[in-house]
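S.K.: pasting the structure only:
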């Protein structure tokens, strides 16, 4: 049961991420349209090519940087699987781990296919113009990591 919950959470996170990227980047053609206002000023689709990690940190134009980030993502996925296979993680931890893994693999596939991660979500508010873009995988990675940290069920000593 535990392995299935982890697998299906990762599978759906991966699939939702890849479908969202395909629809916005290829079908809606945001790369050529520049931007698409969805819920202005809060949500705009804006094309981005991320060769680094979240928010463009550690941008690397080299092929070595791309492969290092792919390897790092795969190692993190493996560590999460091993960690969750030990002990008795809660249902929510398994779902969180699956979201993190599915999101990370979604970005790995982008790096393998395109050489970078496709980003398209931009959120701004209250007169603050956010220059950064991200994708659905990033949401899953952040939410999954938060679930693993906050829902581990261990009492502080």
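M.R.: The structure has been received and is ready for your questions. Note that this is a predicted model, so its numbers are computed, not measured. Numbers count the residues shown, from 1 in each chain.

S.K.: from now on I want contacts and neighbour counts done on CA atoms only, so please keep to that.
M.R.: Will do.

S.K.: starting from residue 54, give me the distance back to the closest residue to residue 152 other than its chain neighbours.
M.R.: Nearest residue to residue 152, sequence neighbours excluded (Cα to Cα, 6 or more residues apart in numbering): residue 93, at 6.5 Å. To residue 54, residue 93 is 23 Å away according to Cα to Cα, to the nearest Å.

S.K.: which of those two has more neighbours?
M.R.: Taking neighbours as other Cα atoms under 10 Å, residue 93 and residue 54 compare with residue 93 leading, 24 against 17.

S.K.: was I right about that one contacting residue 143?
M.R.: No: counting by Cα atoms under 8 Å, residue 93 stays clear of residue 143, with 10.8 Å between them.

S.K.: for the protein, which segments count as helices?
M.R.: 2-21, 30-33, 63-85, 91-113, 136-150 (DSSP state H).

S.K.: who are the packing partners of the fourth one?
M.R.: Judged by 3 or more Cα pairs under 8 Å, 6 or more residues apart in numbering; DSSP states H and E, the packing partners of helix 91-113 are helix 2-21, helix 63-85, strand 117-123, helix 136-150.

S.K.: and the contacts of it?
M.R.: Residues external to helix 91-113 that are found in contact with it (Cα atoms under 8 Å, 6 or more residues apart in numbering): 2, 5-15, 17-18, 66, 70, 73-74, 77, 80-81, 84, 116-118, 136-148, 151-152.

S.K.: buried residues, it. List them.
M.R.: Of all the residues in helix 91-113, those buried under the rule 16 or more other Cα atoms under 10 Å are 92-111.

S.K.: before we go on, here's another structure to hold up against the first:
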């Protein structure tokens, strides 16, 4: 696969990711939810950028540390993509790296720029290019909106050890297109491992 095609994948994923995020930011208030199907909702939340809303402690540099680490990681992934194309590695590997790169870059855009591009979304719909932004450069929040509550309000069988009778739901994660691209890219590497890393 050529580098041009790999970059095309990155650009397409980035466009879809950013268009969807900007639309949600400028049409929804935070925590606003819309049912699309019984198993799929648009549920707008924002987080500091780590999985499940986790934060880096302030003594480790907080949000800025996470953003800078991500920028370094994207540089490394970008080099990996270039090197894999140069060495004519398999399409499985190149596509998966391109998806991971696009996803990581998509969330970096939120982290770096959204704090100075939008005002806040609590109790109001955010304004793009607001004169009163909610944050500063490198301190933006990542926009998530895709929610697939496939199983809700279910209970473990009473005979099940330790958690028997307790309520559970399946797939509580709320994510975005960038997260999905990273997950698909990693999934390709896992499922098609032998083809992805086949010797040339």
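M.R.: Looks like it came in fine. For clarity, every value in this text was computed on a predicted model and none was experimentally measured.

S.K.: if we can go back for a sec, of the helices of the first structure, which stretch is the most buried?
M.R.: Mean neighbours per residue, mean count of other Cα atoms under 10 Å, is largest over the helices of the first structure for helix 91-113, with a mean of 24.

S.K.: what's the match for residue 73 of the second structure in the first structure?
M.R.: Using TM-score structural alignment, the partner of residue 73 of the second structure in the first structure is residue 76.

S.K.: any idea how far residue 96 of the second structure is from residue 49 of the second structure?
M.R.: Taking Cα to Cα, one finds residue 96 of the second structure at 21 Å from residue 49 of the second structure.

S.K.: likewise for residue 32 of the second structure?
M.R.: In terms of Cα to Cα, residue 32 of the second structure sits 19 Å off from residue 49 of the second structure.

S.K.: the more surrounded of these two?
M.R.: More neighbours surround residue 49 than the other of residue 32 of the second structure and residue 49, with 24 against 17 (other Cα under 10 Å).

S.K.: that one and residue 175 touch, don't they?
M.R.: No: contact criterion Cα under 8 Å: residue 49 of the second structure and residue 175 do not qualify, at 10.7 Å.

S.K.: contacts only, for residue 31 of the first structure.
M.R.: Taking Cα under 8 Å, 6+ apart, one finds 25, 46, 47, 48 in contact with residue 31 of the first structure.

S.K.: with residue 53 of the second structure instead?
M.R.: Per Cα under 8 Å, 6+ apart, neighbours of residue 53 of the second structure: residue 47.

S.K.: how much space between it and residue 80 of the second structure?
M.R.: 28 Å.

S.K.: same thing with residue 152 of the second structure?
M.R.: Note on residue 152 of the second structure: its distance to residue 80 of the second structure, by Cα to Cα, is 40 Å.

S.K.: and for residue 170 of the second structure?
M.R.: 35 Å.

S.K.: same check, this time on residue 149 of the second structure
M.R.: 35 Å.

S.K.: list the contacts of the nearest residue to residue 58 of the first structure once chain neighbours are set aside.
M.R.: Distances taken as Cα to Cα, 6+ apart place residue 52 nearest to residue 58 of the first structure, at 4.9 Å, with adjacent residues excluded. Neighbour list for residue 52 of the first structure: 58, 59, 60, 66, 69, 116 [criterion: Cα under 8 Å, 6+ apart].

S.K.: ok, 10 Å please
M.R.: 58, 59, 60, 61, 65, 66, 69, 116, 117 (Cα atoms under 10 Å, 6 or more residues apart in numbering).

S.K.: go on, residue 131 of the first structure?
M.R.: Each residue near residue 131 of the first structure by Cα under 10 Å, 6+ apart is listed here: 46, 55, 122, 123, 124.

S.K.: kindly report the same for residue 65 of the second structure.
M.R.: Here residue 65 of the second structure is in contact with 56, 57, 58, 71, 138 (criterion: Cα under 10 Å, 6+ apart).

S.K.: try 6 Å
M.R.: Counting by Cα atoms under 6 Å, 6 or more residues apart in numbering, residue 65 of the second structure makes contact with nothing.

S.K.: next one: it from residue 50 of the second structure, what distance?
M.R.: Separation of residue 65 of the second structure from residue 50 of the second structure (Cα to Cα): 12 Å.

S.K.: OK, contacts around residue 182 of the second structure?
M.R.: Per Cα under 6 Å, 6+ apart, neighbours of residue 182 of the second structure: 99, 100, 103.

S.K.: ok, back up a step: format the contacts of residue 31 of the first structure as TSV; extra columns: distance to residue 40 of the first structure and neighbour count.
M.R.: As requested, those are arranged in TSV below (distance: Cα to Cα, whole Å; neighbours: other Cα atoms under 10 Å):
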residue	distance to residue 40 of the first structure	neighbour count
25	19	21
46	12	24
47	16	23
48	18	22
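
S.K.: just the ones in strands from the residues you listed, please.
M.R.: 46, 47, 48 (DSSP state E).
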